[in-house]
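> Sequence plus the predicted model coming up.
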Amino acid sequence: MNATNARPDSHRVVVLGAGYTGMYTALRLAHRTRGGGVRITLVNPSGRFVERLRSHRIAAGQELAHHKIRDLLAGTGITFVEGAATAIDPAARRVTVDGTAPLDYDTLVYALGSAADTGAVPGADAHAFTLDSPDSAGRFAARTTELAASGGAVTVCGGGLTGIEAATEIAESRPGLRVALISSDEPGGMMGAGARTYVRRALDRLGVTVESGSRVAKVLPGAVELADGRTVRSDACLWTAGVTVPPLAADAGFATDARGRIVVDAALRSVSHPEVLAIGDAAAVRMAWGEIHGACQSGVPTAQQAADTIVRLLRGKPVRPFRFGYVHQPVSLGRRDAVIQFTRADDTPRRAYLTGRAAVAYKELVSGSPLVVYRLSRRMNVSANFFKGGRATRRPAL
C-alpha cells in the first residue's frame, strides 16, 4: 500500500478470517476510519464467531454461547461475506471466495489462522478428532457420550496447554471414561517447575493417565501406536499436537517461511507484497527476543497493529514497528481449578504462578476478554496490547 497514493474515499480493505485477529482488525479499523469512506469487507467460511479458547469445553460436552458474526459487526458498516477464500491474485489484487463474486482490494489483511496438523502422523487425519471447529469438537463430544456408559478409553495427543485443558475437562465431565494424555515431553513443559507439578497433581486427581517421553507414531482405529512400539487403547482420539497453516499464501506467491506463514516486516506488512498485512498464526513475526508463536495472547495485539498501520498509511504518516511481549500461560484444569504461569517477554517462565479459585477467575477473565474488547471497539479505541515487552522489544529484531 502506497501512502502517498492512497485514497481514503475509495480504499478497499479485505480481511480474510473472522477469528480473534481478523475480527478485531476489522472492528478497530472501522471505528478509526468512520466517515472516511474506507470500505471494509470481512470474509469467513462460517457465520459463527468461534471462541477457540473455549473449544475444549465443547469437546467435553458443554454448551457455549453462539455468537453470530453479523451481530458483532452490527452498526459498524463492515460488509460480511460468508464463504471460504480459495485463491488470491496479488497482481490483480483480487480474492476468490467460494459462492460469491471475486473481491478486489487495495489492502488485504491475511488472518486465516491455523488448524491442527493431522497430516504429521499417519492415521491422524482419518482417525482423530480436532478442536478446529465447533462441529468437529461436537462430534468428539458425541462420541465420548457413547463411550462413557461403557467405560471407553479416550486419548488426547499433545501435552501443550490445549491438550492439558482438553484432557482435564474431559476427565472431569466424563468420569466414566478412561482418559490418557500422550505427550513427547512432560505436560506443560514450557512452565516453571512449580506450575508443572501443580498440573501433574491435577491430572492425577482427575484420573488422567499420562504417557510422556514417547512420540505418537500412528493413530489406528482403536489405538494409538507409540514410537517405542507400545500401543495405547483409544476408542476416540483428540489431536492437539502441532498446527499447520493454509497453503493460500504460498500458492499466491507471497514470501513465506518453511511453515507457510507470511514473512512480515516490523509493521506486519508482507516483505514481498507490502499491500498485504499478515497477523496471528498466519504470520511469521519476529521480536528482538525471538519468534512469536501462535496464541490469542499474541494474535490480538497483531490485529491492533494491522489496523493502526493501515490508518497511518492512509493518513500519510510513517508506520510504527510492532512491539509485544508475553505475560502469562493460563491453563484451566476442569471447571474448578486452573494454573496461571507468569512469564517474561519471551514466554519463558518466571517464578510466580497462580492456582486454585483465583486462577479460575483469572482464566475466565482472559478467555472472555476478546468479546468485551470487540463490543467496546465499535464505540471507542480500545487497546489490546497491554504489555509491549519493555526493554526486550525496544531494539529491532535481528
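Now that the structure is in, tell me what you want to look at.
> Please make it C-alpha for all contacts and neighbour counts, starting now.
OK.
> mind listing what Glu291 touches?
With Cα atoms under 8 Å, 6 or more residues apart in numbering as the criterion, the residues that contact Glu291 are Ala284, Val285.
> Could you check how far it is from Tyr24?
Using Cα to Cα, to the nearest Å, one gets 22 Å for the distance from Glu291 to Tyr24.
> okay, now the one to match up with it:
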Amino acid sequence: MTNDHHVVVLGAGYTGMFTAIRLAHRTRRTGVKITLVNPSARFVERLRMHQIAAGQELVVRRIPELLAGSSVTFLQGTATAIDPGSRRITLDDSTFLAYDTLVYALGSSTDTGNVPGAEVHAFTLNSPETAARFAARIAEVAAVGGTVTVCGGGLTGIEAATELAEAHPGLNVTLISAQEPGSMMGDKARAYLHRALERLGITLEAGVRVAKVLPEAVELADGRILRSDACLWTAGVKVSPLATAAGIATDDGGLILTDATLRSVSHPQIHAVGDAAAVSMDFGQLHGSCQSGLPTAQYTADAIARLVRGKTVKPFRFGYFHQPVSLGRKDAVIQFTKADFTPAGMRLTGRSAAWYKELVSGSPLMTYRYSKRMNLTTLVSQGGRATLKPAA
C-alpha cells in the first residue's frame, strides 16, 4: 500500500488540517501522497468567529502557508459527489479526484432550516464572511442603542452574547435559550457564568424556544414577540449531505457511522473525523467540538500510517477534559470535567481563565506547526476508566 497510495482529505478545518499534516509526517518515508481539498484557501478559526462578530479583526491564515514545510498538496475546490465504488470524487469544476483512502472531514455548520424565518432573517457564524456581515449590522444597531437577539444558549451563543455586550456597551443583548445556559457545568461554574451575563447587562430568556424569526423581531413559543434589530442564530447544527447521497452509511443527522477505528461501517476505505463522524464511546456519542475533533484527527492519521505499513490498529479512545467558555476578552469560566463530560470539582474563572481559553483557542495552530516535525500529542485526556473501550 506504499509508494503510490493516495490519501485525500476532504475539508481543511481543524480536524482535516491536523489529519493531513500529521499523516504527512508519519508517512514521510513511505511515498504516500496526500491531497487536502477545501473550497477556500483561507483557514477558518471557528473558535474565534464570535470575535469577528463583535467587530474584531483577526489575522487571516492561509491554508498553503499552514501546509508549508509538509508534503501535503492543497487543492482548492468543492466536492460535489463521492463514488465509493470507484473511489472517485467529483469536484465543482467537473474534474475527478481518485483516492485509495479518503478522510471525510467536512465538519458542520449552524442549521437555520428548522425555524421559520431563521434562514432569511437571521445571521450565523458559519464563515468569516457571514460573521463580518453581522458585525457590520451590529455596528449600525449599537449606534442607535438597538437590540440584538442571540438564539441558542450553548457555548457558541454564550460566547457571542458576552463578546457583543462587552464590545458594544450601548447595545441591548438578549440571549434566548431552550435550556439554562451552562447547564452542563457544575453549580459554582454555572453561577459564575450567570453573574457574568448580569454584569454585562445581558437579558436572559431561558427555558423558551424561538417559534419564528421576523424581519425586526423574534416570536417565542409562548407567544411573546421580542424586538430584534439583528438576530444571530447559533442553535442546532447540520452536516453536508454528501456522505448520505453517496450511499455511505450515516445516522439520521447525516454523520458517518464509524467502527471502533473511526472507519466507515459500510466503506472501510473511508475514515471520518470531527463533526462529520458519529463516534460512540461507552459513555455515549461524542459531540462536535475541537476538544474531541483533534484527537479523532490525531488517531486517524496514526491509524492510516499503520495501515499503509500493514500493521494492526487499536480502537480509538477518548475522554473529555474541560468545558472552556470565554465571557468577553477579559473573563472566562473553565469547568474541568470527568472523561464522560460530567463536571469535576475543579474550575477556573476570571483573567486566569481568559488566559487559559486563549491558549486553548490558539493551540490548533501550534499543533500544526510542530506536527510537521514531531508526533505531537493533543493536550486532552484520552485515558481514564470510562475510555478503556469503545461502545459495543
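Yep, that arrived. Fair warning: this is a prediction, and the values are worked out from it, not measured in the lab.
> Quick check: closest non-adjacent residue to the corresponding residue of structure 1 for Arg48 of structure 2.
The equivalent of Arg48 of structure 2 in structure 1 is Arg54 (alignment by TM-score structural alignment). The spatially closest residue to Arg54 of structure 1, leaving aside those adjacent along the chain, is Ser367, at 7.2 Å (Cα to Cα, 6 or more residues apart in numbering).
> and that neighbour, how many neighbours?
Neighbourhood size, Ser367 of structure 1 [other Cα atoms under 10 Å]: 17.
> likewise Ala276 of structure 2?
If you count neighbours by other Cα under 10 Å, Ala276 of structure 2 ends up with 24.
> Tell me the residue in structure 1 aligned with it.
Alignment of Ala276 of structure 2 against structure 1 is given by TM-score structural alignment, with Ala282 as its counterpart.
> What is the neighbour count of the aligned partner of Asp93 of structure 2 in structure 1?
Using TM-score structural alignment as the criterion, Asp93 of structure 2 maps onto Gly99 of structure 1. Neighbourhood size, Gly99 of structure 1 [other Cα under 10 Å]: 11.
> tell me the contacts of Gly99 of structure 1?
If a contact means Cα under 8 Å, 6+ apart, then Gly99 of structure 1 has Gly83 as its contacts.
> that older thread, now the match of Arg48 of structure 2: how far from Glu169 of structure 1?
Counting by Cα to Cα, the gap between Arg54 of structure 1 and Glu169 of structure 1 amounts to 11 Å.
> Between these two, which is the more surrounded one?
Set side by side, Arg54 of structure 1 and Glu169 show more neighbours around Glu169, with 24 against 20, by other Cα under 10 Å.
> I figured that one hits Leu333, correct?
Yes - using Cα atoms under 8 Å, Glu169 of structure 1 is in contact with Leu333, at 6.5 Å.
> Read off where the top helix by length along structure 1 ends up in structure 2.
Among the elements of type helix in structure 1, defined by DSSP state H, the one spanning the most residues is helix 356-377. Taking TM-score structural alignment as the measure, structure 2 aligns residues 350-371 with helix 356-377 of structure 1.
> Next, the mean deviation of the matching stretch compared to structure 1.
In the superposition with structure 1, the aligned residues lie an average of 0.5 Å away from stretch 350-371 of structure 2, counting by mean Cα distance after the TM-score superposition for structure 1.
> What are the buried residues along that stretch?
For stretch 350-371 of structure 2, burial by neighbour count (16 or more other Cα atoms under 10 Å) applies to 350, 353-358, 361, 364-365, 367-369, 371.
> And those residues, which is closest to Asp302 of structure 2?
Nearest to Asp302 of structure 2 out of the buried residues of stretch 350-371 of structure 2 is Ser371 (Cα to Cα; 12.0 Å).
> how about the nearest residue to that closest one, chain neighbours excluded?
Closest residue in space to Ser371 of structure 2, ignoring its immediate chain neighbours: Arg22 at 5.6 Å, by Cα to Cα, 6+ apart.
> helix or strand for that neighbour, which one?
Using DSSP states H and E, the secondary-structure element containing Arg22 of structure 2 is helix 14-26.
> by contact count, what packs against that helix?
Applying 3 or more Cα pairs under 8 Å, 6 or more residues apart in numbering; DSSP states H and E, one finds that helix 14-26 of structure 2 contacts strand 6-10, strand 33-38, helix 290-307, helix 350-371.
> rewinding a little: for the match of helix 356-377 of structure 1, the distance to its chain's centre please.
Taking the mean C-alpha point of stretch 350-371 of structure 2 and that of its whole chain, the gap between them comes to 15 Å (Cα atoms, centre = their mean, to the nearest Å).
> Just the residues contacting that stretch, thanks.
If you take Cα under 8 Å, 6+ apart as the criterion, stretch 350-371 of structure 2 is touched by 14, 17-18, 21-22, 25, 47-48, 66, 324-327, 329-334, 376, 378.
> repeat for stretch 94-107 of structure 2
Contacts to stretch 94-107 of structure 2, defined as Cα under 8 Å, 6+ apart, come from residues 5-13, 15-16, 87-91, 239-240, 269-276.
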